[in-house]
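Enquirer: Here's my sequence, what's the structure:
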Amino acid sequence: MAVVPISLDALSTHTPEQARQWCAQLEAGDILYFPSTPVPLPHDEIDFLLGQQQTDSSLHKNIAYKPNLDKLSGVDTSTADAQAVKRLQEVMRQYSQRVTGFLTQFLSPYQSRWQLDYASFRPQEEEGRDLPLRRRNDLLHTDAFPTRPTYGARILRFFNNIHPSRTRDWVVSDPFAAIVRQFVPQQIAPRKDGPLGRSAKVLGRAIGLGAAIPSLKRSPYDDFMMRFHNFLKENSRFQAECPKYSFHFPPGSSWMVYTDTVPHAVLAGQYALEQTFLVKPEALVRPEISPLRLLEEIAESRLV
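Expert: Take a look at the predicted model:
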């Protein structure tokens, strides 16, 4: 795992082969880092966002924008007037469209074969947040969505630090492929002819989670990834002893990473933007190293 710096000059001269290499590096667990963001925001939009502050961080971790519905959620309506909410929606819409336009070109091998997921604005200071354990950002975890199963699509996230003076401080650990077998021994995999439900249950038991009871929406893959997310946050030994690599993303920078692959935590920072994409399995340039393929190899069974 590495952080790969990319200059704006490199963007203007990149070839299809280079774009494919960038996709492969992301899929393997590297973080692509832009010291100067390729998706700049107008000053008036940044000034507006910096003026926003949720009054109670226990209510929502962030403000979400749902591009497919053109709607906001997580807004503190007790303090925001209608004009401010409308302005926030416009800013988030523009941000989502800019990031999507950039990545359509930058990650051209994917040919936009992704599902556009939520964009978010994170106005809270991350250091010292008082949140329930499973919602804490400062504990290492891989991403999974409790109510939005991906069915094997990978979770790609693009971040912007828009704070005028402070870094956004991350710590990451070794990628999914390097850690998952520590908790899912191959000898506990289900029979090859077992049903998908049994695959999920055995994978859950293998990391000490008890029998899995998937929701009606989740595939066995999604059920395992959700439980693995919770397991890492709740595993104090993993949090204390796993390899850790610290990164401090400066103001005005951007970075992107598959957060279902790279265990990550945010230790400090305020005012960040983010756009999520769910990249379909058939779009990947290295599908054999995806979490889905890895888990299916361990389970010896299809999980989606």
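Enquirer: Please count neighbours and contacts with C-alpha atoms only from this point.
Expert: Will do.
Enquirer: quick one, what contacts the most centrally placed residue in the chain?
Expert: Centroid-nearest residue in the chain: residue 259, 3.7 Å away (criterion: C-alpha atoms, centre = their mean). Residues in contact with residue 259, defined by C-alpha atoms under 8 Å, 6 or more residues apart in numbering, are 142, 143, 155, 156, 157.
Enquirer: Among these, which ones are in strands?
Expert: 155, 156, 157 (DSSP state E).
Enquirer: neighbours of the residue lying closest to the first one once chain neighbours are set aside, just the number please.
Expert: Looking back up the chat, that one is residue 155. Nearest residue to residue 155 in three dimensions, chain neighbours excluded: residue 278, at 5.0 Å (C-alpha to C-alpha, 6 or more residues apart in numbering). Using other C-alpha atoms under 10 Å, residue 278 has 20 neighbouring residues.
Enquirer: Sketch out the strands for this structure, chain order is fine.
Expert: Counting by DSSP E, the segments of the chain that form strands are 3-5, 31-34, 63-66, 71-73, 114-122, 154-161, 168-172, 245-249, 254-258, 264-268, 272-279.
Enquirer: one more, for comparison:
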Amino acid sequence: MPEAPALSRAAAPSISAATGNLDLIRPQPYTTWAPQVTAEERATLRRELEQGAVLYFPSLKFHFEPGEERFLDARYSDGKSKNINLRAGDTAVRGAQGTQQDLSDLYKLIRRYADSSESLIRTLFPEYIPHMTRAGTSLRPSEIAGRPVSWRKDDTRLHVDSFPSNPMLGKRLLRVFHNIDPASPRVWRVGEPFGDFAQKFVPKTHGMWPGQAALMKLLHITKRKRSEYDHRMLQLHDLAKADLDYQRDVPQQEFHFPPGSTWIVFSDQLLHAAMRGRAMMEQTIYLEPQAISDHTHSPEAVLARMLGRPMLLS
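Expert: This is a model prediction of the structure:
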């Protein structure tokens, strides 16, 4: 793919006049990380999430322990990574700098958020429990706006998440976000449903040539053999970010997540862009595809229908 043009200030995405009826934010009343939820409420939450909505919890706050507020300062980031992160199973954070006490306290903070997020998912979606794996947890202490990055890494452009070196082989990306900044909102744009997005860009994608997946694994370009699903999803990520007309004109909705709010999305399905915000926490959970109750809207199902074959064969 040719190098994409930069998003100049004049070309920066804005809310199109054609976006009036797009409403993907679903407010929820729950205020604890293990709320009391009826079976009917769980069914509604699961249906809306799997159809591509944002489950938004305006009053679900993650609380600092005394002294942890200091980690809102970006000086605790090592400057090499965009976030301070904790991999599942690790006993120390990555991407951070500070004293041994600082690093220990950061670990406790991020681990507590990981535990809280998993508790929330287990409570709201008990059907997911046999199929879910906790992945990375991160604290992102730096302002998004104005960060100098390449167009592929520019998350202020609408995109669906896909990993170049870490093929998911159909596992879904379920994410729990929290605006931990005490003063400023986290500003997102969300775009049209995945099916509409795919209709525009899937015809521009291409499959892998014979032996490509094995060669990429052999050369350590990928951690495992890439499926056609991963191959197409990565192209969709890049095609959307590279198309400035699409970024400007696609039906989209801007939403300000206030301080202390939480939201849950399938980030491989929801077109999203983070526009402004200084401090956020995020938990990723890998979900096996069989956990999804309604496959009509899942990215793999959409691609399989359009291309006329299963996407998860390598």
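Enquirer: TM value for the aligned chains?
Expert: Scored against TM-score structural alignment, normalised by the length of structure 1, the superposed chains reach a TM-score of 0.84; 280 aligned residues with a C-alpha RMSD of 2.4 Å.
Enquirer: Columns distance to residue 48 of structure 1 on top of the strands of structure 1, output as JSON lines?
Expert: What follows is the strands of structure 1, written out as JSON lines (distance: least, C-alpha to C-alpha, whole Å):
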{"stretch": "strand 3-5", "distance to residue 48 of structure 1": "29"}
{"stretch": "strand 31-34", "distance to residue 48 of structure 1": "23"}
{"stretch": "strand 63-66", "distance to residue 48 of structure 1": "14"}
{"stretch": "strand 71-73", "distance to residue 48 of structure 1": "16"}
{"stretch": "strand 114-122", "distance to residue 48 of structure 1": "12"}
{"stretch": "strand 154-161", "distance to residue 48 of structure 1": "15"}
{"stretch": "strand 168-172", "distance to residue 48 of structure 1": "20"}
{"stretch": "strand 245-249", "distance to residue 48 of structure 1": "22"}
{"stretch": "strand 254-258", "distance to residue 48 of structure 1": "19"}
{"stretch": "strand 264-268", "distance to residue 48 of structure 1": "22"}
{"stretch": "strand 272-279", "distance to residue 48 of structure 1": "13"}
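Enquirer: what's the closest of the ones you listed to residue 134 of structure 1?
Expert: strand 264-268 (12.2 Å; C-alpha to C-alpha).
Enquirer: average gap between that closest one and structure 2?
Expert: Superposed on structure 2, strand 264-268 of structure 1 shows a mean distance of 0.7 Å to its aligned residues (mean C-alpha distance after the TM-score superposition for structure 1).
Enquirer: Can you give me the neighbour number for the spatially closest residue to residue 23 of structure 2 that is not a sequence neighbour?
Expert: Leaving aside its sequence neighbours, residue 23 of structure 2 sits nearest to residue 253 (C-alpha to C-alpha, 6+ apart; 6.9 Å). The burial count assigned to residue 253 of structure 2 is 21, neighbours taken as other C-alpha under 10 Å.
Enquirer: Looking at structure 1, name the residue matched to residue 253 of structure 2.
Expert: Taking TM-score structural alignment, the alignment pairs residue 253 of structure 2 with residue 245 from structure 1.
Enquirer: again, but for residue 299 of structure 2
Expert: Using TM-score structural alignment, the equivalent of residue 299 of structure 2 in structure 1 is residue 291.
Enquirer: first to last residue in stretch 269-283 of structure 1, what's the distance?
Expert: End-to-end span of stretch 269-283 of structure 1 (C-alpha to C-alpha, to the nearest Å): 33 Å.
Enquirer: residues in contact with that stretch?
Expert: 49-50, 96, 99, 109-111, 113-127, 150, 152-163, 166-169, 287.
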